[in-house]
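Asks: have a look at this prediction, sequence included:
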Amino acid sequence: METTFKNKVALVTGGASGIGKAAALAFAKKGAKVAIADWKENDEMVDLIKELGSEAIFIKCDVSKTEDVKAMVVQTIAAFGRLDYAFNNAGIEGNTATTQECTEENWDKTISVNLKGIWLCMKYEIPEMLKEGKGAIVNCASVAGLIGFAGLPAYVASKHGIVGLTKTTALECAKQGIRVNVVCPGVIQTPMIDRLTGKTKEAIEQFTGLEPIGRFGLPEEIASAVIWLCSDEASFVTGHVMAVDGGFVAQ
C-alpha cells in the first residue's frame, strides 16, 4: 500500500488557513508537490512547504468564478505536469439568518462559493486526472451536510448539496480510476468558527457543547482523514461520506 505521495501532485482550495492549510502541509509531509489556492494572496504557505522539503505554488482563485478555476488547474499542470489529488475545501459560512430572513444576496453567494465552487473544481480537475488514469478527490462538506442547523439555511443547503454531488460524481468516475469522497467535519478550531463565536466564552461553550467529546476538533484531525482517503489504503473507497466529529451527528 502507498505510504507516501512522492512525485505526486495535490491541489488544495481554501489552502491558506484552517483545514485547508493543515491538509496542504499534510500532503507536503507525505512528499507531494502542492498547489495551494485561496481567494487572497498568501506566500507564507509556499515557504512552509518548502521548509518541509517539498515544492509548492500559490494560486489566487475565487472558486465561484469559472475562469479562476480553469486558470487554477492550468497553472497547477503548468507548474507540476500532472494532478493526482484534489481537496476541494474552499467555503464560507455566509450570514446567520432564519430562512425567511436570509437575503437573496447571502443565499446566492453562499451557494455559489460552497456548492458551485466544488462543482467547478471537479469539472476541471477530473479531465486532468483522466489523463493519468487515476486520481482521488475529497470534497469538504460539514456535519451541516448531514443535519440541520437553525439560522444557516444557505450554508446547510450548500453542504447537503456537496454530499449529493459527491455521490453522483463518484458513480460517474468509479470505473475510470478516479475516487471521489466527502468529509463532513464537526466543530473545528478554524478562523470560521472564530467568526461564528466571536471568540466569546459563552459562544465557545455553546459550540463545544455540541460535541460529546467536549472540545473543538483540530484542523490536523480532518487533514489526516483527507490524506487517508487520497491514499492507496483507501483504494476501495468511493462515494463515501466521512463524518469527522466528536460524535454529535451519531446521537
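Replies: Received the coordinates, thanks. Residues are numbered from 1 along each chain as shown.

Asks: could you use CA atoms for every contact and neighbour count after this?
Replies: Will do.

Asks: got the contact list for residue 137?
Replies: For residue 137, the contact set (CA atoms under 8 Å, 6 or more residues apart in numbering) comprises 85, 86, 87, 88, 178, 179, 180, 181, 230.

Asks: show me the contacts for the fifth one.
Replies: Going back to what we said before, that points to residue 178. 126, 129, 130, 133, 134, 135, 136, 137, 170.

Asks: host element of the third one?
Replies: When elements are defined using DSSP states H and E, residue 130 is found to belong to helix 117-132.

Asks: what comes up buried for that helix?
Replies: Within helix 117-132, the residues scored as buried using 16 or more other CA atoms under 10 Å are 117, 118, 119, 120, 121, 122, 124, 125, 126, 128, 129, 130.

Asks: which one among the residues you listed gets closest to residue 165?
Replies: Closest approach between the buried residues of helix 117-132 and residue 165, by CA to CA: residue 119, at 7.6 Å.

Asks: for that closest one, which non-adjacent residue is spatially closest?
Replies: Using CA to CA, 6 or more residues apart in numbering and skipping the chain neighbours, the partner closest in space to residue 119 is residue 165 (7.6 Å).

Asks: now do the helix or strand hosting that neighbour: distance to the chain's middle.
Replies: If you go by DSSP H and E, residue 165 is part of helix 153-173. In terms of CA atoms, centre = their mean, to the nearest Å, the centre of helix 153-173 is set 12 Å apart from its chain centre.

Asks: which neighbouring elements make contact with that helix?
Replies: Counting contacts by 3 or more CA pairs under 8 Å, 6 or more residues apart in numbering; DSSP states H and E, helix 153-173 packs against helix 104-111, strand 135-140, strand 178-185.

Asks: okay, now the one to match up with it:
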Amino acid sequence: MTTSTSRVAIVTGGSGGIGRASALRLAADGTAVVVHYAGNRDRALETVRDIETAGGRAIAVGGDVADEREMLSLFDAAEEAFGGIDVLVHTAGIMPLAPIAELDLETFDRVQRTNVRGTFVVDQLAARRLRAGGAIVNFSTSVTRLQIPGYGAYAASKGAVEAITLILARELRGRDITVNAVAPGPTATPLFFEGKSQEQIDGIAASNPMTRLGTPQDIAETVAFLAGPGRWVNGQVLYVNGGAA
C-alpha cells in the first residue's frame, strides 16, 4: 500500500557501519528510510526496528547493487511503500586490501563491479526517479588523497565514483537535484577493522589531528546535511576525515 510522506531516502548498505548510522540519522530528521542490505537481512531488520521504535518509518529491502534488475526492485519498493523517492545515500561497497603487485585480478574485478558498476546502477535509477529537491550522496574515500599502500584497487574504484558524481551533478542541470560524494577518512567500522592489528589501528588513530578514528555518526552528520539543508553544495567531494592530510 502506498503511503505518502514528506521525504523518502534509500540508504544502500544500511544494515551496518556508516549506512546504518546514516539511516538512523535521516530517520531522526523525519525522513522515511528504505534500508538496503546485500547479505545481512537480520541487521537491516534491526535497523528498521530501531527507527520504528524511535517513531520513524522504515522498510528493509535486499539486493545486489550491481544488478540493475534487483536495484529496480529496490526503487519500486521505495515508491510503493512511501509514494516517491527524494534521497539516495549510496554507502554500499567492498574493500579487499593487497599491494597492486599481489592482488589477483578476480578480486580487482569484484571491487570494480560492486563499487563502480554498483554506483553507476543506483545513480542511474536515482537520476531517473528522484523528485525535485532531491539529493544523491555517493561515497568515495580520503585514500584517494592519502595514497595508502594496499588500497590500490579500492582507491581506483572510488576515483571512478568521484568522476561519476561530478559528471552526474552537471547532467542533472535544471532538475533541482544535488549530487555529491562524501570521502571519509579512517572510520571505526567493521570494514575498516578487518585485517588490521590493534597496533595498526592505534597508529592510524594517533596520526589524525583529532587523535582518534572517525565514527559512523561523524559521517552521518555530513550525510544528513547533504540530504537535507545543504542545497547549495552540489558537484563536490567532501573530505570528512578529522583533518587527515
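Replies: Received, thanks. Quantities reported herein were computed from a predicted structural model and do not represent experimental measurements.

Asks: max pairwise distance over the contacts of residue 178 of the first structure: which two?
Replies: Among these, 133 and 170 lie farthest apart (CA to CA), at 14.9 Å.

Asks: which one of those two is surrounded by more residues?
Replies: residue 170 (23 against 12; other CA atoms under 10 Å).

Asks: about what we covered before: the helix holding residue 165 of the first structure vs the second structure - mean distance after superposition?
Replies: Mean deviation of helix 153-173 of the first structure relative to the second structure after superposition (mean CA distance after the TM-score superposition for the first structure): 0.8 Å.

Asks: what's next to that helix, contact-wise?
Replies: Counting by CA under 8 Å, 6+ apart, 92-94, 97-99, 102, 106-107, 110-111, 114-115, 118-119, 139-142, 144-149, 178-182, 238-241 sit against helix 153-173 of the first structure.

Asks: which of those residues count as buried?
Replies: 93-94, 102, 106-107, 110-111, 114-115, 118-119, 139-142, 144-146, 178-182, 238-241.

Asks: in which helix or strand does the residue of the second structure most remote from its centre reside?
Replies: The centre of the second structure is farthest from one residue, residue 101, which by CA atoms, centre = their mean lies 28.6 Å away. For residue 101 of the second structure, there is no helix or strand it lies in under DSSP H and E.

Asks: what's stretch 74-86 of the second structure aligned against in the first structure?
Replies: Aligning stretch 74-86 of the second structure against the first structure (TM-score structural alignment) gives residues 72-84.

Asks: residue contacts, the alignment partner in the second structure of residue 114 of the first structure?
Replies: Counting by TM-score structural alignment, residue 114 of the first structure corresponds to residue 115 in the second structure. Residue 115 of the second structure sits next to 92, 93, 94, 157, 158, 161 when contact means CA under 8 Å, 6+ apart.

Asks: center of the second structure - which residue?
Replies: residue 91 (1.7 Å).

Asks: for residue 129 of the second structure, see how far away that one is.
Replies: 19 Å (CA to CA, to the nearest Å).

Asks: now for the residue farthest from the centre of the second structure: what does it line up with in the first structure?
Replies: Checking TM-score structural alignment: residue 101 of the second structure goes with residue 100.

Asks: state the distance from its match to residue 153 of the first structure.
Replies: Taking CA to CA, one finds residue 100 of the first structure at 9 Å from residue 153 of the first structure.

Asks: same thing with residue 108 of the first structure?
Replies: 12 Å.

Asks: and those two? Which one has more around it.
Replies: The neighbour count for residue 108 of the first structure versus residue 153, taken as other CA under 10 Å, is higher for residue 153 (23 against 12).

Asks: element containing residue 16 of the first structure, please.
Replies: Going by DSSP H and E, residue 16 of the first structure is not in any helix or strand.
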